[in-house]
Structure formats: C-alpha cells, structure tokens
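K.L.:
Sharing a sequence plus its predicted fold:
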Amino acid sequence: MEIVFVRHAQGEHTLQLPESLQLQNPALTDEGILQAARLPTEIPLTERDIIVTSPVRRTMQTASVWSQSIDCRKIVSPLVSPRMFPQKPDGQTLPCDRILNKDVINKEFPNFVLENDLHEKLWISGINTLPEQAFHLVAQSFLKWCKRQNAERICVVSHDGTITSYRQLIKNEKLTREDFLKDAGWVREIVHL
C-alpha cells in the first residue's frame, strides 16, 4: 500500500518564532497558499485517491487547495493530528497545534468527512503527547484502516513531527528532526502489513 505524506504548507504560526507558536488555529500564509497550489503538479490526484488530514486549519486548507479540482474523498482524523518529535515526557500541546472543534470543521470545511472511528477521546486530546507505546498502537490502527480502504493511494496531510513519527514506525529505523519535511514537502512510503 502506498501512502504519500504531505507536510502542510507554510502557516502563520511559523512567521515570528517563538511568539507565533502561541497563535490559536493559525491559517496558511499567502506563501503557503502558493505552495499548496503547486502540489497538483508535483503529486497529481485522482478521484480514486483518499486524502486524510489532521483536524487543524492549516492542514485542511492545504488539502483543500491541493484537491480543488478533484472530487476525491477527504477525511479528517485525529490519528494524524500534531505530534511532538522527539517525544518529551513533560511536553504540552502548543496553542497552534490544538485540534479544531468538530462544529468548526463542519462549518469551514463542508467537503471533508470527520473520521468517527473508535478514537473519540483523541478528538479532544490528539496524539501530540501520547507516549511512544500508545502512539504505536494508534498508528498501527490507522495503517490498518488505510489498508481496508482499498484505495489506489492514501495521501496524508499532516505535520512534521507526526509524519516523522509515522515514517519511523513504517521504516523501522530511527529518524531525527533532520528528517522533517519542509513546508508542503512530501514523501512516498510503501506500507507492508
């Protein structure tokens, strides 16, 4: 099974570090919108693709711009929400990484379907501070879900720490922050389950 991981395009929370990390629900910048608009030429989508996105405004905006002219399934899931990397035992979720309320998602992104699997608690807490062992269980659950979709390809629009955590699990090798994707960067991974 092929999964294409895409890091969201440039968000407002990256413009004036570290103060901008305190922004709630930051959107894409103008540059971020341009980056997302280039994705269709780099990774053309088809109607058979499925996009799974984090329940954060900048990821859903990236997916919206990227899939603008393609009628593919778009699913929002807390299983690909922001994740700290590397994991810090006493780490806390920054305001810029808090998950949007389901009502806000339904209002602002009506073309997206909310994933309502068995992970209701993660719609509140997310995966940002989950201990490694708990994350591995959640990640395996997500990868099995992907496999059951029988899609040509699953495209995951998420965050640098989340993508790196999933890639580390899939590849079964140690990765570092040096492996983070740049804004609107992407990588293909083949998952064998």
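P.N.:
It's in.
K.L.:
Only C-alpha atoms from now on, for both contacts and neighbour counts.
P.N.:
Will do.
K.L.:
can you pull out the strands in this protein?
P.N.:
With DSSP state E as the criterion, the chain has strands at 2-7, 50-53, 73-76, 113-114, 154-158, 186-190.
K.L.:
The fifth one: how far from the chain's middle?
P.N.:
By that I understand strand 154-158. Taking CA atoms, centre = their mean, to the nearest Å, the mean C-alpha location of strand 154-158 is offset from the chain mean by 6 Å.
K.L.:
helices and strands around that strand, which ones?
P.N.:
strand 2-7, strand 50-53, helix 57-66 (3 or more CA pairs under 8 Å, 6 or more residues apart in numbering; DSSP states H and E).
K.L.:
other SSEs contacting the shortest one?
P.N.:
Contacts of strand 50-53 with other secondary structure elements, assessed using 3+ CA pairs under 8 Å, 6+ apart, are made with helix 57-66, strand 73-76, strand 154-158.
K.L.:
list the buried ones in stretch 61-74?
P.N.:
Of all the residues in stretch 61-74, those buried under the rule 16 or more other CA atoms under 10 Å are 61, 62, 63, 64, 65, 66, 67, 72, 73, 74.
K.L.:
Then stretch 148-167?
P.N.:
Within stretch 148-167, the residues scored as buried using 16+ other CA under 10 Å are 153-167.
K.L.:
Determine which two of the residues you listed are furthest apart.
P.N.:
Distances among these were taken as CA to CA; the most separated pair is 153 and 161, at 21.7 Å.
K.L.:
What ranges does the protein have for its helices?
P.N.:
With DSSP state H, the ranges of helices along the chain come out as 30-42, 57-66, 102-108, 122-125, 132-148, 160-171.
K.L.:
okay, those helices, which one's buried deepest?
P.N.:
Burial of those is given as mean neighbour count (mean count of other CA atoms under 10 Å); helix 57-66 ranks first at a mean of 25.
K.L.:
here comes the other one, which I'd like you to weigh against the first:
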Amino acid sequence: MELIFIRHGQGEHTLDIPNSLHLKDPSLTVKGINQAKMLRKKFLLTDEDIIFISPIRRTLETAQIWTKNIDCRKIVSPLVSPRIFPVRTNGKTLPCDEIIDLETIKTDYPDLELDKNVSSLLWREGINTMPESEYNKIAHEFIASLKLLKRNKIYVVSHDGTITAYRQFITGCSLSREDFLDETGWVEITC
C-alpha cells in the first residue's frame, strides 16, 4: 500500500509568526487556495480514492478544494491532526492547531465522513502533545486499519509535524524539522 501524505496549503496562521500561531481556527490564504487547486493537476483523483483529512479548517479546505466535483471517500480523522515534532514533554497545543468540534465539522463540511473508529478523547485532544509511546501505539493501529481497506493508494491531508512523525514511525529513519514538507508538498511511503 502506498500512503501519500500531503501538507495543507498556506494558512493564515503562518503570515506573522509567532503572533499568528495564536489565531484560532485559521483558514487558507489566497495563496493556500491556489496551492490546493494545483493539487488537482498533481494528483488526478477518481471516485475510488480514499482521503484521510485532519479535523483542522486549513486541511479541510485544502481537501475540499482539491477534491471538488470528485465523489471520492473523504474521512476526517483526529489520527492525522496536528502533532508537535519532535514531541516535547510539556508541549502545549497552540490555538491554530486546536481540533474543530464535531458539530462544526458536520455543519460546515456535511459531505465529509467522520472517523468513527476513534475515541471521543482523541476527537477532543488529538495527537499533538501525546507522549511518543502512546503515539506509536496509535500510529501502529492506524496503519493497520488502513491496510484493511485493501487499497493500493491512500491519501492523507495533514500537517508538517504529523507527516514527519508518521514518516519517522513508518520508515524507522530519524527525522528532524528540516524534513518538514513545504505547503502542499507531498511524500509517498510504502507500507
């Protein structure tokens, strides 16, 4: 199975760092919207494709723009929500990385499926500051569940830290922040 991780387009939270990291629920910028549109040329989707999406507005917007007029399966999951990388023991989730509540997702993105295979605690807190041992267990279970879908290729729209954490977990290679993807950058990993 090929996992294709794609980082979201440019978000408002990146325009005036570090101050902008305190924006709650930032959207894509105009540049981010255009980056998401470019994904249509990079990845030609069909109705058979499956995409897992982080429950953060900028990833949801990226996926919605990219998949416009394509009736593929789109699953919102906290298992691909923001993750601090490398994880810090006393790390705190910034406002820009707080998961959108389920009711808002249902209202604002009614055509998206919610991942029902995760606990309500994960829907509230996500994986951002989770200890490494706990994250590794969840990552293992997530990858195993993806294999059960019996697809050659699965897409994941997520965040730089999350993608790097999964890359490190799957490949066993030691990675750093230098390995972060650019906006709408992507990486393909065989599982």
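P.N.:
Looks like it came in fine. Model, not experiment: these values are computed from the prediction.
K.L.:
which ones are touching the nearest residue to residue 78 of the second structure once chain neighbours are set aside?
P.N.:
Excluding its sequence neighbours, the residue lying closest to residue 78 of the second structure (CA to CA, 6 or more residues apart in numbering) is residue 126, at 5.3 Å. Counting by CA atoms under 8 Å, 6 or more residues apart in numbering, residue 126 of the second structure makes contact with 78, 79, 81, 82, 99.
K.L.:
Just the buried residues out of those residues, in ChimeraX syntax.
P.N.:
Per 16+ other CA under 10 Å, the buried members of these correspond to this ChimeraX selection:
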select :78,79,81,82,99
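K.L.:
what about residue 189 of the first structure, how many neighbours?
P.N.:
When neighbours are defined as other CA atoms under 10 Å, residue 189 of the first structure has 15 of them.
K.L.:
got a list of what it touches?
P.N.:
Contact analysis of residue 189 of the first structure by CA under 8 Å, 6+ apart lists 2, 3, 4, 5, 167, 170.
K.L.:
export those residues to CSV and tack on distance to residue 113 of the first structure?
P.N.:
Shown next, in CSV, are the contacts of residue 189 of the first structure (distance: CA to CA, whole Å):
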residue, distance to residue 113 of the first structure
2, 21
3, 19
4, 19
5, 19
167, 25
170, 26
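K.L.:
ok, the residue nearest to the spatial centre of the first structure - contacts?
P.N.:
When CA atoms, centre = their mean is applied to the first structure, the residue found nearest the centroid is residue 158 (1.7 Å). If you count contacts by CA under 8 Å, 6+ apart, residue 158 of the first structure has them with 5, 6, 7, 8, 53, 54, 59, 80, 81, 82.
K.L.:
if you set the cut-off to 7 Å instead, what comes out?
P.N.:
By CA atoms under 7 Å, 6 or more residues apart in numbering, the contact set of residue 158 of the first structure is 6, 7, 8, 53, 54, 59, 80, 81.
K.L.:
which of the residues you listed lies closest to residue 32 of the first structure?
P.N.:
residue 8 (8.2 Å).
K.L.:
wait, isn't the closest one in contact with residue 159?
P.N.:
Yes: using CA atoms under 7 Å, residue 8 of the first structure is in contact with residue 159, at 6.3 Å.
K.L.:
Map residue 148 of the first structure onto the second structure.
P.N.:
Here residue 148 of the first structure is matched to residue 148 in the second structure, going by TM-score structural alignment.
K.L.:
quick one: residue 100 of the second structure and residue 69 of the second structure, what's the gap?
P.N.:
The gap separating residue 100 of the second structure from residue 69 of the second structure is 24 Å, by CA to CA, to the nearest Å.
K.L.:
from memory residue 62 of the first structure sits against residue 9, does it?
P.N.:
Yes: between residue 62 of the first structure and residue 9 there is a contact at 6.1 Å, judged by CA under 7 Å.
K.L.:
Need the residues touching each of the two.
P.N.:
Residues touching both residue 62 of the first structure and residue 9 (CA under 7 Å, 6+ apart) are residue 36.
K.L.:
how close does residue 165 of the first structure sit to residue 14 of the first structure?
P.N.:
Residue 165 of the first structure sits 21 Å away from residue 14 of the first structure, going by CA to CA.
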